[in-house]
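Engineer: Using only what follows, build the 3D model:
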Amino acid sequence: MIKFSGEERIKDEKGGEISTIQDFWSWAYSNLTSNTQRGTYAEYLVSIALDAKAPTKTDWGPYDVLSSEGIRVEVKSSAYLQAWKQDNISKIVFGINQSHKYDYNSSAYNYDAELVRQADVYVFCVETCQNRNELNERDLSQWDFYVISSAQINKKLGAHKTVTLSKLVKIGAMKTSFSNLKQAVTEAYGG
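Structural biologist: Now for the predicted structure:
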């Protein structure tokens, strides 16, 4: 997979330069309040904190991030504020579905295998700001990270498909900052 720098030029059919990859990124991914972009951004933040092995994001993988120590991590994100108009802040809820293993190389799911949580550890990322005028997704002091092993989720929640933030805390998810995220993931993996 090619990792672009952003300086690469987009050319029209006659070879004329019309834009850059950076311009595309800015156009497509600037709204970090959007659920889709926030999720990808959260994966990026976790990959930085964990010194991830992959140089780029892999879509449709069995987990989101592979740490430098080989820990498979699933990243989930949620926020009180959304991209759309809200009358009230959102409740923090995360999807924790089990899944069939997906083989990225053959582009196929193994439907014969049992449903499982394929990561070793989950990181739940919460954009905590509740005032739209103060919202700044780039300010990591506005983020909380909750870490728990898949084994704990399996033991405490079984086949549940979603979990609230309060339930995560109740079953032992460790709240941490971005700066301490790598240590928290290592501890959750070892425990």
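Engineer: alpha carbons only for contacts and neighbour counts from here, please
Structural biologist: Will do.
Engineer: Just to check, residue 121 is in contact with residue 185?
Structural biologist: Yes: look at residue 121 against residue 185 with C-alpha atoms under 8 Å: they come within range, at 6.8 Å.
Engineer: Identify the contacts common to those two.
Structural biologist: Residues touching both residue 121 and residue 185 (C-alpha atoms under 8 Å, 6 or more residues apart in numbering): 147-148.
Engineer: What segments of this protein are strands?
Structural biologist: Secondary structure of the chain, counting by DSSP state E: strands at 9-11, 17-20, 65-66, 72-79, 93-95, 102-103, 108-109, 121-127, 143-149, 162-164, 174-176.
Engineer: Tell me which of the ones you listed sits most buried.
Structural biologist: strand 121-127 (a mean of 26; mean count of other C-alpha atoms under 10 Å).
Engineer: Show me what it is packed against.
Structural biologist: strand 72-79, strand 143-149, helix 181-190 (3 or more C-alpha pairs under 8 Å, 6 or more residues apart in numbering; DSSP states H and E).
Engineer: Give me the contact list for that strand.
Structural biologist: In contact with strand 121-127 (C-alpha under 8 Å, 6+ apart) are residues 42, 46, 71-80, 92, 94, 137, 142-150, 185, 188-189.
Engineer: report the longest helix in this structure, please.
Structural biologist: Using DSSP state H, we find that the single longest helix of the chain is helix 35-49.
Engineer: so how far is residue 64 from residue 157?
Structural biologist: For residue 157, the distance to residue 64 equals 21 Å [C-alpha to C-alpha, to the nearest Å].
Engineer: To compare with the earlier structure, here is another sequence to fold:
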Amino acid sequence: MAPDSSNPVIRLTGKEPFSHEDVQLGRTVDDFWSWSSSDLLSNALRGMLAEYIVGVALGCIDHRIRLEWDAFDLKTDDGTTIEVKSTAYLQSWGVTKPSSRRFSIGETTAWHADTNTYDTTAMRQADVYVFCVHTADDRAVADPLRLEQWEFYVVATATINRRLGNQRSIALSILPQALGVSPVGFDGIAEAVRLEAAQSGR
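Structural biologist: Purely as a prediction, here's the structure:
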């Protein structure tokens, strides 16, 4: 079940204390985040980290929070909606197999956080997809916070629809040729999104 949009989540600072019967325990949300979210190579965190990186590049996450169940991952100030997907050469327990480096691109029936309603037709919800690849394959130097270790493939949803139809996933190995796209670095994301969004009429 989707969350209730009438009860918005307040963005935390990390300094909020844990307490028991009005007595603070000397632990904060920062401590929880550090405990739960320090393994940035984990599959569970990588997707959220990729969304954050793309959001930073697009300047569209300040003073906002991630909406886990929303129809798309990010929305720029000009209204362009973004779906972010990620994969990596490494994960917490070892190197990923080339065959597992895939992105989900299936159509969905969207829930909209702002209206707390569902669509009735399955489709790809965002204007633009950003496929994020953490390319480091040596654990000794792998650091997802070093953004030069990432590549980003930015593709208009219209292109995916035209070239891939209702295909549900695509392998990294064939993505450039199948979608006619080349990777950009972190500093190229915003311009690539702008160009691809133009194909969606944005």
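Engineer: follow-up on the earlier one: have a look at residue 157 and residue 64 of structure 1 and say which one is more surrounded.
Structural biologist: Remark: of residue 157 of structure 1 and residue 64, residue 64 carries more neighbours, 24 against 16, as counted by other C-alpha atoms under 10 Å.
Engineer: The counterpart of the more buried one in structure 2: what's it in contact with?
Structural biologist: Aligning on TM-score structural alignment places residue 64 of structure 1 opposite residue 73 in structure 2. Neighbour list for residue 73 of structure 2: 51, 66-67, 81-84 [criterion: C-alpha under 8 Å, 6+ apart].
Engineer: Can you tell me which of the helices and strands packed on strand 121-127 of structure 1 is nearest to residue 130 of structure 1?
Structural biologist: strand 72-79 (8.6 Å; C-alpha to C-alpha).
Engineer: Residue 18 of structure 1 corresponds to which position in structure 2?
Structural biologist: In structure 2, residue 18 of structure 1 lands on residue 26 (TM-score structural alignment).
Engineer: Please look at its match and residue 20 and confirm they touch.
Structural biologist: No: using C-alpha under 8 Å, residue 26 of structure 2 is not in contact with residue 20; the gap is 10.7 Å.
Engineer: sorry, back to before: give me the buried positions along the longest helix of structure 1.
Structural biologist: Residues 35, 38-49 are the ones in helix 35-49 of structure 1 that count as buried (16 or more other C-alpha atoms under 10 Å).
Engineer: okay, those in a markdown table with distance to residue 173 of structure 1 next?
Structural biologist: Listed next are the buried residues of helix 35-49 of structure 1 as a markdown table, based on distance: C-alpha to C-alpha, whole Å:
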| residue | distance to residue 173 of structure 1 |
| --- | --- |
| 35 | 22 |
| 38 | 21 |
| 39 | 19 |
| 40 | 22 |
| 41 | 21 |
| 42 | 17 |
| 43 | 18 |
| 44 | 21 |
| 45 | 19 |
| 46 | 16 |
| 47 | 19 |
| 48 | 21 |
| 49 | 18 |
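Engineer: one step back: helices or strands up against the longest helix of structure 1?
Structural biologist: Under the contact definition 3+ C-alpha pairs under 8 Å, 6+ apart, helix 35-49 of structure 1 sits against strand 65-66, strand 72-79, helix 181-190.
Engineer: Report the mean deviation for the first one after fitting onto structure 2.
Structural biologist: It refers to strand 65-66 of structure 1. For strand 65-66 of structure 1, the mean deviation from structure 2 after alignment is 0.4 Å (mean C-alpha distance after the TM-score superposition for structure 1).
Engineer: So what's the gap between that strand and the chain middle?
Structural biologist: Distance, stretch centre to chain centre, for strand 65-66 of structure 1: 10 Å (C-alpha atoms, centre = their mean, to the nearest Å).
Engineer: before we move on, what about the second one?
Structural biologist: Centre-to-centre, strand 72-79 of structure 1 and its host chain are 4 Å apart (C-alpha atoms, centre = their mean).
Engineer: That's all I had, so thanks and see you.
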